[in-house]
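In: The sequence and its predicted three-dimensional model are supplied below.
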Amino acid sequence: MKKAGASFVVKRIYDEPADDDGCRVLVDRLWPRGVSKERASLELWLKEVAPSPPLRQEFAHMQERFADFRAQYEAELEQNPAVGQLLELAAKHPRVTLLYGAKDPEVNHARVLQDYLQKMTS
């Protein structure tokens, strides 16, 4: 299911929603602290696409574990039916914003997911 032109971007859920966010999807398994459902302004909370709890706990957002985490999470994504839901959204929306709660804007699962989805749609 390839769709040229579909764009996935990542953004912290704590950042203000913007008009150019397109379809906003929370991709964390846990709801972020201090964010109301109204402020989140989501189209979908797709917790099923997040890393499995054991993988998330093993990674613990530690930069030195990121390469191993990336490989394991990509392997999980290969078997995850929720990826199909994101690809369907990309077919309907020119931009899908993947929202996450982690503090580090580079070392987090949403970046891995974005890269994975971009490969699938290009």
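Out: Good, I have the coordinates.

In: only C-alpha atoms for contact and neighbour calcs from this point on.
Out: Noted.

In: What about residue 108, how many residues nearby?
Out: 22 (other Cα atoms under 10 Å).

In: What separation is there between it and residue 77?
Out: 15 Å (Cα to Cα, to the nearest Å).

In: Could you do residue 19 as well?
Out: Distance from residue 19 to residue 77, by Cα to Cα: 29 Å.

In: same question, residue 39
Out: The gap separating residue 39 from residue 77 is 28 Å, by Cα to Cα.

In: Between the two, tell me which one has more neighbours.
Out: Neighbours per residue (other Cα under 10 Å) separate residue 39 from residue 77, with residue 77 holding more: 20 against 13.

In: what sits against that one?
Out: 49, 83 (Cα atoms under 8 Å, 6 or more residues apart in numbering).

In: just residue 38 next, same as before
Out: So residue 38 contacts nothing (Cα under 8 Å, 6+ apart).

In: Comparison target below:
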Amino acid sequence: MSVRVRRIYQSPEPEDGVRVLVDRLWPRGLSKEVAHVDEWPKGLTPSDELRRWFHAGGTYEEFTRRYEAELAAPAAADLLDGLRTSVREGPVTLLTASKTPDESHATVLARLLSG
């Protein structure tokens, strides 16, 4: 099945399938009714420390390495396995408020779920 990444501010589309918010914080200015989020597994989001490090000028390559290490922790790995089950059952759209979703944690998750 397919996994795609979209900004949460984009309108939902029928081909989104299960819509999963992968940000730790709820996006500003967006109601839950408008967002149409099906799941919000906060345990899959980057730690606050990692987020701060990346936004302070860390490289995307190093961010990816550190984030994958966080996802290998037992609690996160269990959540990731649950999301893999959703992917096998139908399309999944990972939603983020990131202005650059192609260089965000959502893209790292999409790659891990697709592989």
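Out: Received, thanks. Note that the structure is a prediction, hence the values are computed from the model and not measured.

In: Got a TM-score for the pair?
Out: Here the superposed chains carry a TM-score of 0.90, computed using TM-score structural alignment, normalised by the length of the second structure; 112 aligned residues with a Cα RMSD of 1.4 Å.

In: The first structure: which residue goes with residue 43 of the second structure?
Out: In the first structure, residue 43 of the second structure lines up with residue 48, judged by TM-score structural alignment.

In: what's the distance between that match and residue 83 of the first structure?
Out: From residue 48 of the first structure to residue 83 of the first structure the distance is 9 Å (Cα to Cα).

In: Who has more neighbours out of those two?
Out: residue 83 (20 against 14).

In: mind listing the helices for the second structure?
Out: Assigned by DSSP state H, the second structure shows helices spanning 32-35, 48-55, 60-71, 74-89, 105-114.

In: Looking at those helices, which is nearest to residue 6 of the second structure?
Out: Closest approach to residue 6 of the second structure among the helices of the second structure is made by helix 105-114 (8.7 Å; Cα to Cα).

In: tell me, that closest one lands on which residues of the first structure?
Out: Helix 105-114 of the second structure corresponds to residues 109-118 of the first structure when matched by TM-score structural alignment.

In: Which residues does the matching stretch contact?
Out: Against stretch 109-118 of the first structure from outside (Cα under 8 Å, 6+ apart): 7-10, 27, 50-51, 70, 73-74, 83, 87, 98-100.

In: mind listing what's buried in it?
Out: Of the residues in stretch 109-118 of the first structure, 109, 110, 111, 112, 113, 114, 116, 117, 118 count as buried by neighbour count, 16 or more other Cα atoms under 10 Å.

In: could these be laid out in TSV, adding distance to residue 61 of the first structure?
Out: Formatted as TSV, these follow (distance: Cα to Cα, whole Å):
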residue	distance to residue 61 of the first structure
109	9
110	12
111	12
112	13
113	15
114	17
116	19
117	21
118	22
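
In: Endpoint to endpoint, stretch 3-15 of the second structure covers what distance?
Out: End residues of stretch 3-15 of the second structure are separated by 11 Å (Cα to Cα).

In: what range in the first structure does that stretch sit on?
Out: Per TM-score structural alignment, the counterpart of stretch 3-15 of the second structure in the first structure is residues 8-20.

In: Who are the contact partners of residue 70 of the first structure?
Out: Residues in contact with residue 70 of the first structure (Cα under 8 Å, 6+ apart) are 109, 112.

In: what residue of the second structure takes the place of it?
Out: Per TM-score structural alignment, residue 70 of the first structure is aligned with residue 64.

In: now that match: how far from residue 93 of the second structure?
Out: From residue 64 of the second structure to residue 93 of the second structure the distance is 20 Å (Cα to Cα).

In: Also residue 3 of the second structure?
Out: In terms of Cα to Cα, residue 3 of the second structure sits 6 Å off from residue 93 of the second structure.
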